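1. next comes the sequence, and after it the predicted model I'd like to discuss.
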Amino acid sequence: MTSYDTTGHASLSSAEAADLAARIAGPVWLPGDDGYQADCATFNLMTPVRPAVAVGATGVADVRAAVRFAAGRDLPVAVLATGHQVVGEAGGAVLINLSRMDAVHVDPGRRLARVEGGARWHQVLDEAGEHGLAGVSGASPTVGVVGYHLGGGHSPILGRTHGYAADHVQAVEIVTADGESRRVTATSERDLFWALRGGKGNFGVVTALEFSLFPVERFYGGGLFFAGEHAAEVLRTWREWTTGLPLETTSSIAFLRRPPLPGVPEPLRGTFVVHVRFSSLLPAEEAERLLAPMRAIAPPVLDTIADTPYRMARTLHMDPPRPAPWVERSSALRDFPGEAADALLREIGPDSGTRLGFVEVRLLDGALARPPAVPNAVSGRNARWALIASGAGAPDQAPVFRAQLAALAGALAPWTQDEMNANLLTASQGTTLDELRAAYGRERYDRLAAIKKRYDPRNLFRVNHNIAPA
């Protein structure tokens, strides 16, 4: 019999852990074991996980055994690959850590990549780059490739040209709630294939993914960092400038307040700057002509724009390379007029007094707004802009960050839409049924819930933005 701790979460005995360990090639850890913390570590230190047991899966057989063990005791299953997007503490759950399953194989002839569940984007960038190929990759090199695809996947370089990363998935290998392994494609189990691409981790443990690559070797891009005193002019110019960019070019703008710490580059250390991110697949001379209106605003305090190998796309946004504690919130915007820009500046401009260290507005549209060749569950395609914001610091600062994030979201509410991409859902806290239904749209959500009932009727996979069985 499974016992329960004082919080009401399941607690496994050493005998039960030993029974699980006998079925698993990888390590099995209970709370208090030496390896427990390492296998439960998250990239966002504000979102710790504390499962009943942690399993370090080394292959599909381990995943199947762990899922069957959980199902036999009616315990939830939580999946951890890189720890970037964690929802809930996984109390009482069987946690499956996929980080040991990180193989990446590139087939240059077929322009196809196959990655295991724990692979990170820097691995794909390196492997594909050897063949002059590129995936529809995100900004951070340490983000998990699988989770990124399952939520949609917006690339700051290839997104406006090729759409969402999920649109180019060719096959998904998954262990479902019955402990069975499945290879799901557009011609097999079509409903599940539709749901997996956009429905995040609600339908099982994805052990491998195959997706298309594109012949892209280089891009022209980087960032222009302007002193915070120019924030209003930079934002106003950027908003108007982006509306005329060709599909081969994209941009976002970030308001950064960097702490005075040694790891922060000297020109940015302890300062407030506005970071204009820019990338283009056009020739450098043409891209520079496009960039001219932004360069004319003021001399930048730092300029990283250059002709760059695509494998170095990891440097485009200069994302933090190491784990840190933060609280975040995101919104999808149907429009971003001058009034919205003014509202944003009142909340996070140089005189706002905000403690939010990162606020970004991303240009979307282009191919991101088009339906894919093979339909999927990715939502929010009609959003033209995305807002992502966070505050980083000690846990006792979290209430302040949440209040300021709520104020920012409220200020932009007149231009915000409900339907949004699943990867924009706040990772550091759960979502209600009404919030999820709004984010996916009623018809899409109801279809996802019906598919969930077919493949996970007991809702074992619920430590996430949970789509409950219909």
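-> Yep, that arrived.
2. please make it C-alpha for all contacts and neighbour counts, starting now.
-> Noted.
3. which stretches of the stretch 1-150 of the chain form strands?
-> 3-4, 10-11, 28-29, 53-56, 77-80, 94-97, 104-107, 112-116 (DSSP state E, counting those that start in this stretch).
4. give me the neighbour count for the nearest residue to residue 135 once chain neighbours are set aside.
-> Leaving out its chain neighbours, the residue that sits closest to residue 135 by Cα to Cα, 6 or more residues apart in numbering is residue 213, at 4.8 Å. Per other Cα atoms under 10 Å, the neighbour tally for residue 213 reads 22.
5. residue 213 is in contact with residue 134, isn't it?
-> Yes - counting by Cα atoms under 8 Å, residue 213 does reach residue 134; the two are 5.3 Å apart.
6. any residues in contact with both of these two?
-> Contact criterion Cα atoms under 8 Å, 6 or more residues apart in numbering; residues shared by residue 213 and residue 134: residue 128.
7. mind checking how far the residue nearest to residue 135 is from residue 132?
-> 10 Å (Cα to Cα, to the nearest Å).
8. also residue 367?
-> If you go by Cα to Cα, the gap between residue 367 and residue 132 works out to 22 Å.
9. and here's the other structure:
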Amino acid sequence: MSSVDRAATIDPPIDPETVTELATRIQGPVLTPADEAYDAERSGNQTARRHHPDLIVGATGAADVQAAVTFAREHGLPVAVQGTGHASAAVAADGGLLITTSRMQGVRVSPGTGTAWVAAGTRWDQVIHEAAAAGLAPLSGSAPGVGVVSYTLGGGLGLLSRRYGFAADHVRSIDVVTADGRLRQVSAEADPDLFWALRGGRDNFGVVTGIELDLMPVTTIYGGGLFFPADSITEVFDAYVRWTAHLPDEMTSSIAMIAFPDAPMLPPPLRGRYVAHVRITYSADDLRPGADLVAPLRELEPFIDTVKEMPYTAGGTIHNDPPVPGAFESFTALLHDFDSTGVHALFALAGPQAAVPHVIELRHLGGRLANPPAVGNAVGGRHARYAINVISRLERAELSEIRPAHERIFAALEPWVVGRTLNFLNGADDAKYVRSAYEPKDYQRLTEIKAAYDPENLFRLNHNIPPAGSQGS
């Protein structure tokens, strides 16, 4: 079938000759729903929530992105962006034009300045590898397969967060194509309002094609995991919350409750078990205090203890996040505090006895995360002490069971909730929660910058921030 015939299947139809003409200006693929490669191109880490666009442009560089954005604006098509790694659809969009950036990969490390320029489709494992050769490390997340750009522009909570702050706080410059089709390099000096908004506002303001970010002088960490059995989870969770009350900024950690399936790919000690998994990353010039800090948790007698000195390049083993795509439903909240009352409320709904199996992770915040960055940005939630995420895989429960279970959990946590974190929102009731990811004055400023750079809300197939003066702003 020719591209002209394929274009004719779009509803509402786009003139086939127009689509063919677009393809002559794009180096990457231009796909419609009739193309064999369409499904693979629109699929990401989250297989339960995929875009259904009228057109997909598989961009190979900034020129492809400019041509795609210009085409979308001229033909009244809203734009969605999908990166690589875990950067899948935040909100499943019907129609419009989807730009995928997975072909845009590359890392340039500058040891003299301690920075790296990273192309839009690059994953953290690529940056970690290149930075390590210079004795440096990025502010990457728990999973090395996560895409750099969407993670960073959504804030970026990672292995070194309490020591260095959000990844977004350490962005030097951003290459972005805005709604007028113009490629801009924005920074604190050039387009400072747009620079402020992108760091926290993600793809609401344009399609990022590259990013320059700081690297840290880190080569070795004291890190790993402590695993505890189901019959001690409440005690361990309670102890973990108390333990976090007086930690130095150099210690970044979280605790997860995990109902492991009885699957052969898992280590035998974990198969079919409900466990607590404490994740530890201690980063300092002197790593020796790390063992003393972890000692109170070791006294609770974990049945697996992998915490040790390791190269930062092995940091992905701490959380051991699944590297393969999957179908899941998740939700998130930021908490001003947490205590034994909250722990017991959580366990009553989501402990080993729960009908719906979940992965529940409580991340300790504070430290440098609580401080404003040298160059301000839109990232919210700096006053929160914890972030909690609940993830439920659809192959283990029906959506009709999962969503009510999540609603009950977060209703019980409501006394501690102070907001949301954008990167972990999963699309359900999205418009209701996006505003709560920001400070009120920052959200208002975001809508005003949106009105200046994207007054027609071309970039709306996302965690959308509408332009000031429009319905919903």
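-> Received, thanks. If you're wondering where the values come from, they're calculated on a predicted model, not measured in any experiment.
10. strands of the stretch 251-400 of the first structure, residue ranges please.
-> 272-280, 302-303, 306-309, 326-333, 358-363, 385-392.
11. what about these, which gets the closest to residue 452 of the first structure?
-> strand 326-333 (25.5 Å; Cα to Cα).
12. can you check which part of the second structure that closest one sits on?
-> Alignment note (TM-score structural alignment): strand 326-333 of the first structure is matched to residues 328-335 of the second structure.
13. got a list of contacts for the matching stretch?
-> With Cα under 8 Å, 6+ apart, stretch 328-335 of the second structure has contacts from 46-48, 381, 384-394, 399, 402-403, 406, 410, 416-421, 424-426.
14. repeat that for stretch 276-284 of the second structure.
-> Contacts of stretch 276-284 of the second structure (Cα under 8 Å, 6+ apart): 159-160, 163, 218, 220-230, 233, 236-237, 250-258, 290, 307, 318-319.
15. which ones among those residues are found in helices?
-> 163, 233, 236, 237, 290, 318, 319 (DSSP state H).
16. and the second one, what does it touch?
-> When the contact criterion is Cα under 8 Å, 6+ apart, the partners of residue 233 of the second structure are 257, 275, 276.
17. the counterpart of the last one in the first structure: how many residues sit nearby?
-> Structural alignment (TM-score structural alignment) places residue 276 of the second structure against residue 274 in the first structure. One way to gauge burial is a neighbour count; for residue 274 of the first structure, by other Cα under 10 Å, it gives 28.
18. picking up where we left off before, which two of the ones in helices among the contacts of stretch 276-284 of the second structure have the greatest separation?
-> Most distant of these, by Cα to Cα, are 163 and 233, 27.6 Å apart.
19. name the nearest residue to the residue mapped onto residue 63 of the second structure from the first structure, ignoring sequence neighbours.
-> By TM-score structural alignment, residue 63 of the second structure lines up with residue 61 in the first structure. Of all residues not flanking residue 61 of the first structure in the chain, residue 24 sits nearest, at 7.7 Å (Cα to Cα, 6+ apart).
20. for the aligned partner of that neighbour in the second structure, give me its contacts.
-> Matched by TM-score structural alignment, residue 24 of the first structure corresponds to residue 26 in the second structure. Listed by Cα under 8 Å, 6+ apart, the contact set of residue 26 of the second structure reads 57, 59, 63, 64, 67, 68.
21. on that earlier part again, who wins for proximity to residue 141 of the first structure among the strands of the stretch 251-400 of the first structure?
-> strand 306-309 (14.4 Å).
22. what are the ranges of the helices in the first structure?
-> Using DSSP H, helices in the first structure cover 14-21, 36-39, 60-73, 121-129, 145-150, 159-162, 190-196, 231-242, 284-295, 338-348, 398-411, 433-440, 442-455.
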